[in-house]
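Asker: Task: produce atomic coordinates for the following.
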Amino acid sequence: MTEAFRAHCPRCDGERKCLIHGEFDQPWCEDHGRNQMQGQMDHKLVQCAGCETVFYYRSSWDDQDWDGDYHPVTGESIITYPRTIVTYPVPEKKGHKPDWVWDIGQKDPQLFKILYEVYQAYEAESFILAAVGLRTAFDLTTTYLKIDPGHTLEQKVKELRENGVIGETEAMTLQTVTEAGNAAAHRGWSPDRETFQILLTTLEQFVHRVVVSGKAALSLNANIPARQPKPKKQPKPNS
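Answerer: As a prediction, this is how the structure comes out:
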């Protein structure tokens, strides 16, 4: 049976029940003549029991960092060694990556990967790279929608409009996203945080609608009862 304990999940960004899939305790000691230092590092490979994210967990202590206290009854001195906890990856910043992005990994792993890297670039304030990533994410989304990958980005926007996937206003906003990505890729243009947030929100709304919620809505058709035909009106009898 897999052992469980509580740890800070980097995706949930909170303490959660986690399953231990592997662990290794590493005590150490350094002897410098009269001075000696010792401590221990405990390594674990764990998985959040909620979101199922797998991450690395390390707990360490050393005898140079200690706290002293006294037992309230016996008066004996008590020495404790505070532990330093490190997890990798580090907890994600709030407000950047919406949770539905993780669902895309089940539908299109390549699209998920580029979106994940867009958010990493955003959090690092690498806005040129992030803007180029938005353009690539749009390109991959159109491939997911079976748009000819040989078309230019402008042609892909036009085809989405003509096929009724997007309306005229969304076509113009997505055109802005692709033009911003082109400017970043070919002319080194860097949007500021506020400008990039607008571009990101525009693409998020498009991707969520056509990849996540749109496909989910279409899958409901089989469960919705078909409309029953109305009975034909009977002719009135002659009086």
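
Asker: contacts and neighbour counts: CA atoms only from here.
Answerer: Noted.

Asker: now the strands for this structure?
Answerer: Here the chain has its strands, by DSSP state E, at 4-9, 14-32, 35-48, 54-62, 67-70, 77-80, 84-88.

Asker: I'd say residue 174 and residue 204 touch.
Answerer: No. Residue 174 lies out of contact with residue 204 (Cα atoms under 8 Å); the separation is 10.6 Å.

Asker: Regarding the protein, what is its longest helix?
Answerer: Ranked by residue count under DSSP state H, the longest helix found in the chain is helix 168-187.

Asker: List the buried residues for that one?
Answerer: 170-171, 173-175, 177-185 (16 or more other Cα atoms under 10 Å).

Asker: Rebuild those residues as TSV, extending it with distance to residue 109.
Answerer: Converted to TSV, the buried residues of helix 168-187 look like this (distance: Cα to Cα, whole Å):
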residue	distance to residue 109
170	25
171	25
173	25
174	22
175	24
177	22
178	21
179	25
180	24
181	21
182	24
183	27
184	25
185	23
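
Asker: which one of these sits closest to residue 221?
Answerer: Nearest to residue 221 out of these is residue 170 (Cα to Cα; 25.6 Å).

Asker: picking that back up, residues touching the longest helix of the chain, excluding its own?
Answerer: 128-129, 131-135, 138, 153-154, 157-158, 160-161, 189-190, 199, 202-203 (Cα atoms under 8 Å, 6 or more residues apart in numbering).

Asker: how far out from the middle of the chain is that helix?
Answerer: Remark: helix 168-187 is offset 23 Å from the chain centroid, using Cα atoms, centre = their mean, to the nearest Å.

Asker: next one: stretch 202-211
Answerer: Mean C-alpha position of stretch 202-211 versus that of the full chain (Cα atoms, centre = their mean) differs by 15 Å.

Asker: can you list contacts of that stretch?
Answerer: 100, 104, 134, 138, 141, 165, 173-174, 177, 214.

Asker: End to end on that stretch, go ahead and measure it.
Answerer: End-to-end span of stretch 202-211 (Cα to Cα, to the nearest Å): 14 Å.

Asker: Tabulate the strands of the chain in a markdown table, adding columns for distance to residue 110.
Answerer: Shown next, in a markdown table, are the strands of the chain (distance: least, Cα to Cα, whole Å):
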| stretch | distance to residue 110 |
| --- | --- |
| strand 4-9 | 25 |
| strand 14-32 | 27 |
| strand 35-48 | 23 |
| strand 54-62 | 20 |
| strand 67-70 | 50 |
| strand 77-80 | 48 |
| strand 84-88 | 23 |
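
Asker: let's see this one next to it:
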Amino acid sequence: MARPDDAVKCWCNRCRSDTYHHIAASHETVVSGTDPRGRDASRRLIYYVVECLGCKDIHFLKIDISPEDLIWCSNSEHPFDSPYVQENYPPRNIARRVPEWIDLIDVSLASMLRESYMALSIGAVRLAAMGGRAALEYIAIEKCEDMGSFKKNVNELVNAGFLAKNLESTILSALDVGSAAIHRGYTPGLESINDVFSIVENIVESVYLLPESGERLSFTTPKRPEKRKS
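Answerer: Here you go, the predicted structure:
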């Protein structure tokens, strides 16, 4: 695909690939300085607000251009084409896609999950495991009450009808990964941490999203006409 006018190519977390972006805003500054040998070590910093031309997701970029790159970049139409150091915010996430429903759930829970995905994106799997555990505990306490232990909290979710009984041991397994990361120095592998977040996402959908979906369907589906009495 040819580059559209005024577009740059960079990573998009939602599309999970390098895509063309529109530059919505930019700011450039030069940080002056010298290295220990007295040589010029000034850096050119460029900040961008960009919008993906595919999914329309908006994110932020910082491009850090070293003195060696300044001459190279002066001959380039876009600093994106240079051997820059690029920082993305939110960070580049190639480990797991943030769910589309993240903005539809409880604000505190959404913030907790975003931080967990951010940790996962930079390889901080122990922090991510702790975040997954915290999210599951938050759901149990927010929907029921704090019963004093993880097992009792999960059991209360089951008793309140939010979860099926056969999911209880599954949730406790995910909680234990976070506990092991905190108390036993455990570093889960990528497959294990993805299993944890598959469980977390499934629970979020079951507790917060599916009931609302059911209500919408019930409201929009025509009712079966009553049978006429003969």
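
Asker: follow-up on the earlier one: I'd like the strands of structure 1 laid out as a markdown table, including mean neighbour count and distance to residue 120 of structure 1.
Answerer: Compiled in a markdown table, those are given as follows (neighbours: other Cα atoms under 10 Å; distance: least, Cα to Cα, whole Å):
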| stretch | mean neighbour count | distance to residue 120 of structure 1 |
| --- | --- | --- |
| strand 4-9 | 18 | 18 |
| strand 14-32 | 14 | 20 |
| strand 35-48 | 17 | 22 |
| strand 54-62 | 19 | 17 |
| strand 67-70 | 10 | 38 |
| strand 77-80 | 11 | 38 |
| strand 84-88 | 14 | 15 |
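
Asker: and residue 224 of structure 1, which of those is closest to it?
Answerer: Closest approach to residue 224 of structure 1 among the strands of structure 1 (Cα to Cα): strand 35-48, 36.1 Å.

Asker: Now do that closest one against strand 54-62: the angle between them, please.
Answerer: In terms of direction (axes from the mean of the first three to the mean of the last three Cα atoms, to 10 degrees), strand 35-48 of structure 1 departs from strand 54-62 by 160 degrees.

Asker: circling back to that earlier point, superposed on structure 2, where does the longest helix of structure 1 end up, distance-wise?
Answerer: In the superposition with structure 2, the average deviation recorded for helix 168-187 of structure 1 is 2.1 Å (mean Cα distance after the TM-score superposition for structure 1).

Asker: quick revisit: relative to residue 124 of structure 1, which of the strands of structure 1 is closest?
Answerer: Of all the strands of structure 1, it is strand 84-88 that lies closest to residue 124 of structure 1, at 16.8 Å by Cα to Cα.

Asker: Give me the contact list for the longest helix anywhere in structure 2.
Answerer: Counting by DSSP H, the longest helix found in structure 2 is helix 125-143. Here helix 125-143 of structure 2 makes contact (Cα under 8 Å, 6+ apart) with 109, 112-113, 115-117, 119-120, 146, 150, 153-154, 156-157, 171, 174-179, 181-182, 186-190, 193, 196-197, 200, 204.

Asker: same thing with stretch 52-59 of structure 1?
Answerer: 9-11, 41-48, 83-89.

Asker: Need the counterpart of residue 140 of structure 1 in structure 2.
Answerer: Using TM-score structural alignment as the criterion, residue 140 of structure 1 maps onto residue 138 of structure 2.

Asker: hang on, I meant residue 202 of structure 1
Answerer: Residue 202 of structure 1 maps onto residue 199 in structure 2, with residues paired by TM-score structural alignment.

Asker: Let me see the contact set for residue 89 of structure 2.
Answerer: With the criterion set at Cα under 8 Å, 6+ apart, residue 89 of structure 2 makes contact with 59-61.

Asker: ok, the residues you listed in structure 1: which stay?
Answerer: Contacts conserved in structure 1 for the contacts of residue 89 of structure 2, using both residues aligned by TM-score structural alignment, their matches' Cα atoms under 8 Å: 60-61.

Asker: List the residues that contact residue 154 of structure 1.
Answerer: By Cα under 8 Å, 6+ apart, the contact set of residue 154 of structure 1 is 175, 178.

Asker: Contacts only, for the equivalent of residue 8 of structure 2 over in structure 1.
Answerer: Using TM-score structural alignment as the criterion, residue 8 of structure 2 maps onto residue 6 of structure 1. For residue 6 of structure 1, the contact set (Cα under 8 Å, 6+ apart) comprises 15-18.

Asker: Can you tell me the closest non-neighbouring residue to residue 6 of structure 1?
Answerer: Once flanking residues are discounted, residue 6 of structure 1 sits nearest to residue 17: 4.5 Å by Cα to Cα, 6 or more residues apart in numbering.

Asker: Check whether the one you found really touches residue 4, as I assumed.
Answerer: Yes. With contacts counted by Cα under 8 Å, residue 17 of structure 1 reaches residue 4, the gap being 6.7 Å.

Asker: what residue of structure 2 takes the place of the residue nearest to residue 6 of structure 1?
Answerer: Under TM-score structural alignment, residue 17 of structure 1 pairs with residue 21 in structure 2.

Asker: From residue 207 of structure 2, how far off is that match?
Answerer: For residue 21 of structure 2, the distance to residue 207 of structure 2 - Cα to Cα - is 36 Å.

Asker: now swap in residue 183 of structure 2 and tell me
Answerer: As judged by Cα to Cα, residue 183 of structure 2 and residue 207 of structure 2 stand 28 Å apart.

Asker: now do residue 182 of structure 2
Answerer: Residue 182 of structure 2 sits 26 Å away from residue 207 of structure 2, going by Cα to Cα.

Asker: Over to residue 104 of structure 2?
Answerer: 12 Å.

Asker: Also residue 68 of structure 2?
Answerer: Taking Cα to Cα, one finds residue 68 of structure 2 at 54 Å from residue 207 of structure 2.
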